[in-house]
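Enquirer: What would the 3D arrangement of this be:
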Amino acid sequence: MDKVAVVIPNYNGYRYLETCFAALAKQTFTEFTTYFVDNGSQDESCAFLREHYPETKIIQLDDNYGFSRAVNEGIRRSKEPYVILLNNDTEVFPDFVERLYEGICKRKNAFACSAKLISYQERDKIDDAGNYYNMLGWAFARGKGKPVSEFETSDRIFAACAGAAIYRREFLEKTGLFDEEHFAYLEDTDIGYRARLLGYENWYEPSAKVYHVGSGTSGSRYNLFKIRYSSRNNIYLIYKNMPVLQILLNLPVFILGFSAKLVFFASKGYGKEYLAGIKNGFFICRKPENRAKKIRFEWKRLGTYFVIEWELFINVFRRFLERA
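Expert: Predicted structure coming up:
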């Protein structure tokens, strides 16, 4: 059995596949199997792979079930002890798999290691160097738009960016897989948060490099789908992962953060969509199956709650410093 499963979710991403798979074919590390999970595409994605990359294991779903369901199908079908999740709109460097594998193996408590995602269009700029989450209720890509040269050091992060990251299967069995209620957006922050609550770590591995187009499936940076699902999932993420007392403690800051986002998106013409997403977020929190997913308060985790709360506070300043 190979050591690594590379799981690639896809929805009508045919135009990206030649670049993505040609780069995977040049890897220095060869002990991996590629699982391609197709979300009911209407294009030539699967036909292309059958013709040009027949060794790829193709999992075809009958509809578009979103990112979380797609990667979960790939994780379940694979058996390798490590799982790399990779977006279809990427071009990995030749040692990408090797560097991620080495990065997680040398950190015994690592739940995930996030790669260095570099902008495909501006190749001297970072697209994502790991995910942060802060007390304002904002999830953001670390380093976005900054020079690549500023992110050469490995570091702990709040969560890995699931667009290019490796996960330890042993720990996935403890945290559970990606929450399919998320459909798309913040699912990687959610699972990273769950891992942190269990005492695991998430790391940024700068030696594993990949070019990333960005919004390859959803389209533009700001669109109705992305704004609605991001705001919806943010409410759900907070409800699910934070004890009630922590939510109440941070409530004034959450209100400030969500209000600032509302003003921003209203200025872009998306105010109604942002509010609709928040409303839907409260609705899905009331669903019995989602209430059952809420992580219960445990006294033995008290120290972890304080560590995370401090990190959420510090990340407010990190957000504004990165914008400076």
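Enquirer: From now on I want contacts and neighbour counts done on CA atoms only, so please keep to that.
Expert: Fine.
Enquirer: where exactly do the helices run in the stretch 1-150 of the chain?
Expert: Secondary structure of the stretch 1-150 of the chain (DSSP state H, counting those that start in this stretch): helices at 14-24, 45-52, 66-77, 96-105.
Enquirer: now these as TSV including distance to E205 and mean neighbour count?
Expert: Below are the helices of the stretch 1-150 of the chain laid out as TSV (distance: least, Cα to Cα, whole Å; neighbours: other Cα atoms under 10 Å):
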stretch	distance to E205	mean neighbour count
helix 14-24	18	18
helix 45-52	29	15
helix 66-77	21	21
helix 96-105	6	22
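Enquirer: Serialize the ones you listed to CSV and add fields for distance to E311.
Expert: Below are the helices of the stretch 1-150 of the chain laid out as CSV (distance: least, Cα to Cα, whole Å):
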stretch, distance to E311
helix 14-24, 35
helix 45-52, 41
helix 66-77, 26
helix 96-105, 22
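Enquirer: which stretch among the ones you listed comes nearest L249?
Expert: The closest of the helices of the stretch 1-150 of the chain to L249 is helix 66-77. By Cα to Cα, the value is 30.1 Å.
Enquirer: now what about that closest one, what contacts it?
Expert: Helix 66-77 is contacted from outside by 7-9, 35-39, 59, 83, 85, 177-180, 182-184, 187, using Cα atoms under 8 Å, 6 or more residues apart in numbering.
Enquirer: before we move on, back to that, for N233, which of the helices of the stretch 1-150 of the chain is the nearest?
Expert: helix 66-77 (12.3 Å).
Enquirer: circling back: just to be sure, which of the contacts of helix 66-77 are found in strands?
Expert: Residues of the contacts of helix 66-77 located in strands (DSSP state E): V7, I8, P9, Y35, F36, V37, D38, N39, I59, V83, L85.
Enquirer: run this one through as well so I can compare:
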Amino acid sequence: MSTENDTAWPAVSLVVLNWNGRQLLEMCLPSLANVDYPHCEIILVDNGSTDDSVTFVREHFPQVVIVANEENLGFSKGMNVGLRQAQGNVVVLVNNDVVVRPNWLRALVRPLTTDDTVGITGCKLLFPDGQTIQHAGAELTYPLAHSHHYGYQETDEGQYDEPREVDYVTGAAMAIAHQVLDDVGLLDEGFAPFYFEDADFCYRVRAAGYRVMYVPEAVAIHHESASMRQVKYSRLYAFHKNRLRFVLKHYTTRQFLDDFIPAEMERLKEPASPEELRTVRRAYLETMLALPEMLSLRGEVDKAELFQAALEQLRETALGQRSTIYGSRPDAWYQEELMARRMLHEPTFSSDKPVIGPLIAAFREAWNNVSTKWYVRLILQQQVAFNTLAAELLDDLGDQARTNARDAALLARELAAMHRQFAELAAEVRDDLDELRQQLDRIEQMLEHDSDGDGDG
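Expert: Next up, the predicted model:
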């Protein structure tokens, strides 16, 4: 038990996000309930769990405040629900797969109470073996914005035991001064359903003049991605989509066009699975559709065509890489080959045994004729019909997919053009309003002058 003056510590709100994590809560909540800290509330935000998470918490942890969402809102949106409920001077985001040590919270909060320039603190996270480092602060590599966690998979031998300023800390266990939330706002819910929301928040906080600190005395065990193994949503797609969102939020135009785009095109030339290529093409397309919103935030709507062309170039490069993996055959070849192989044929039997071989083959042929006539032939007919239907369906789907891709790209260009026209129109309206305001000011001055003249007379 700490001997420090308990009245000097700020009130803390621990916000735990949960989705179908009853077994994880059995480990997480007892560790939070037993932290050595005087003024602490625990808020559980349940993202529409279908297991008995909420019932379990109500029965075993009645002191926990439960906020039950009707559906899975993802990380940012779910956490924001809890952040709005939090009453503490310090708010700590906690994953439901984190187990903390008793002195974890005091160590995490202390820098926020002794240095006003510190806005966020993060802890040392270990893998379940308690010896291997998972996180000791982090950075994003430039220009591709890939995450690099310091110490990842290194044995903890004290090499990361010095507090230091870092680019960002993971949202799995992050302490935030409440004043920071007032100054910077909540998590960006555009980073749905997860990935990059913690890095984005830390970058925004640093841009506001605060520091982000890694605190090695605050130690916790993280059962990494234990809850996300249940998520059916494509993690690969979420990663690429949100990586692009982060880049568009934090890179200058020149950084995006001159550094990120060439580096991303080189990355696409590396060996990749068909799934990743499909996923990244989808992420590029979704980003094209989100360009109007992103460019409005940047105040660069007039540069829509530059960003649009760059993203289209990435999509074409990814598509070309698919052709490299599969060879130069056009898509039609696969439909033709499937149609050619759709017919199944009865086997012809033979035997290499001398003398009795022909008799064995004749017996097998006779038996096959009987079984084929009464059973197998019917199955073959059904399989041929199914194969034919599958080939025709794949052909239709291929045509539809190509049409959809062209329509989506066209829609993205049209949306960008419409948004640019809207921005130009809004600028014209602002100019007209400014001119009207100036005219009203001149009229008011003239009226005042006339009024003064009448008084003198």
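Enquirer: How alike are these chains, TM-score-wise?
Expert: The TM-score (TM-score structural alignment, normalised by the length of the first structure) is 0.83; 289 aligned residues with a Cα RMSD of 2.3 Å.
Enquirer: Of the helices of the stretch 1-150 of the first structure, which is nearest K240 of the first structure?
Expert: helix 66-77 (16.3 Å).
Enquirer: mean per-residue distance, the closest one to the second structure?
Expert: Mean deviation of helix 66-77 of the first structure relative to the second structure after superposition (mean Cα distance after the TM-score superposition for the first structure): 0.7 Å.
Enquirer: closest one to F225 of the first structure among the helices of the stretch 1-150 of the first structure?
Expert: The nearest among these, by Cα to Cα, is helix 66-77 at 11.9 Å.
Enquirer: which part of the second structure lines up with the closest one?
Expert: Counting by TM-score structural alignment, helix 66-77 of the first structure falls onto residues 74-85 of the second structure.
Enquirer: before we move on, what about stretch 158-171 of the first structure?
Expert: Alignment of stretch 158-171 of the first structure against the second structure: residues 167-180, by TM-score structural alignment.
Enquirer: for that stretch, the distance to its chain's centre please.
Expert: 18 Å (Cα atoms, centre = their mean, to the nearest Å).
Enquirer: Pull out the buried residues from it.
Expert: Using 16 or more other Cα atoms under 10 Å as the test for burial, stretch 167-180 of the second structure gives 167-178, 180.
Enquirer: Can you name the residues that contact Y211 of the first structure?
Expert: Here Y211 of the first structure is in contact with T90, E91, V92, L117, I118, S119, Y120, R123 (Cα under 8 Å, 6+ apart).
Enquirer: From those, pick the one nearest L248 of the first structure.
Expert: Among the contacts of Y211 of the first structure, and counting by Cα to Cα, the member closest to L248 of the first structure is L117, at 35.2 Å.
Enquirer: Can you find the partner of that closest one in the second structure?
Expert: Checking TM-score structural alignment: L117 of the first structure goes with L125.
Enquirer: how much space between its match and V98 of the second structure?
Expert: The gap separating L125 of the second structure from V98 of the second structure is 9 Å, by Cα to Cα, to the nearest Å.
Enquirer: More neighbours: which of the two?
Expert: Using other Cα atoms under 10 Å, the more surrounded residue of L125 of the second structure and V98 is L125, with 30 against 26.
Enquirer: From what I see, that one and H222 are in contact.
Expert: Yes. Under the criterion of Cα atoms under 8 Å, L125 of the second structure makes contact with H222 at 6.0 Å.
Enquirer: any residues in contact with both of the two?
Expert: Contacts common to L125 of the second structure and H222, judged by Cα under 8 Å, 6+ apart, are Q134.
Enquirer: how many neighbours does V91 of the second structure have?
Expert: Using other Cα under 10 Å, V91 of the second structure is surrounded by 25 other residues.
Enquirer: Next up, the contacts around it.
Expert: Here V91 of the second structure is in contact with V12, S13, L14, V15, L83, A175, I176, A177, H178 (Cα under 8 Å, 6+ apart).
Enquirer: repeat that with 7 Å
Expert: Contacts for V91 of the second structure were tallied using Cα atoms under 7 Å, 6 or more residues apart in numbering; they are V12, S13, L14, A175, I176, A177, H178.
Enquirer: go on, V16 of the second structure?
Expert: I43, L44, V45, L93, V94, N95, N96.
Enquirer: 10 Å - rerun?
Expert: V16 of the second structure is in contact with 25, 28-29, 32, 42-46, 66, 78-79, 82, 92-98, 172-173, counting by Cα atoms under 10 Å, 6 or more residues apart in numbering.
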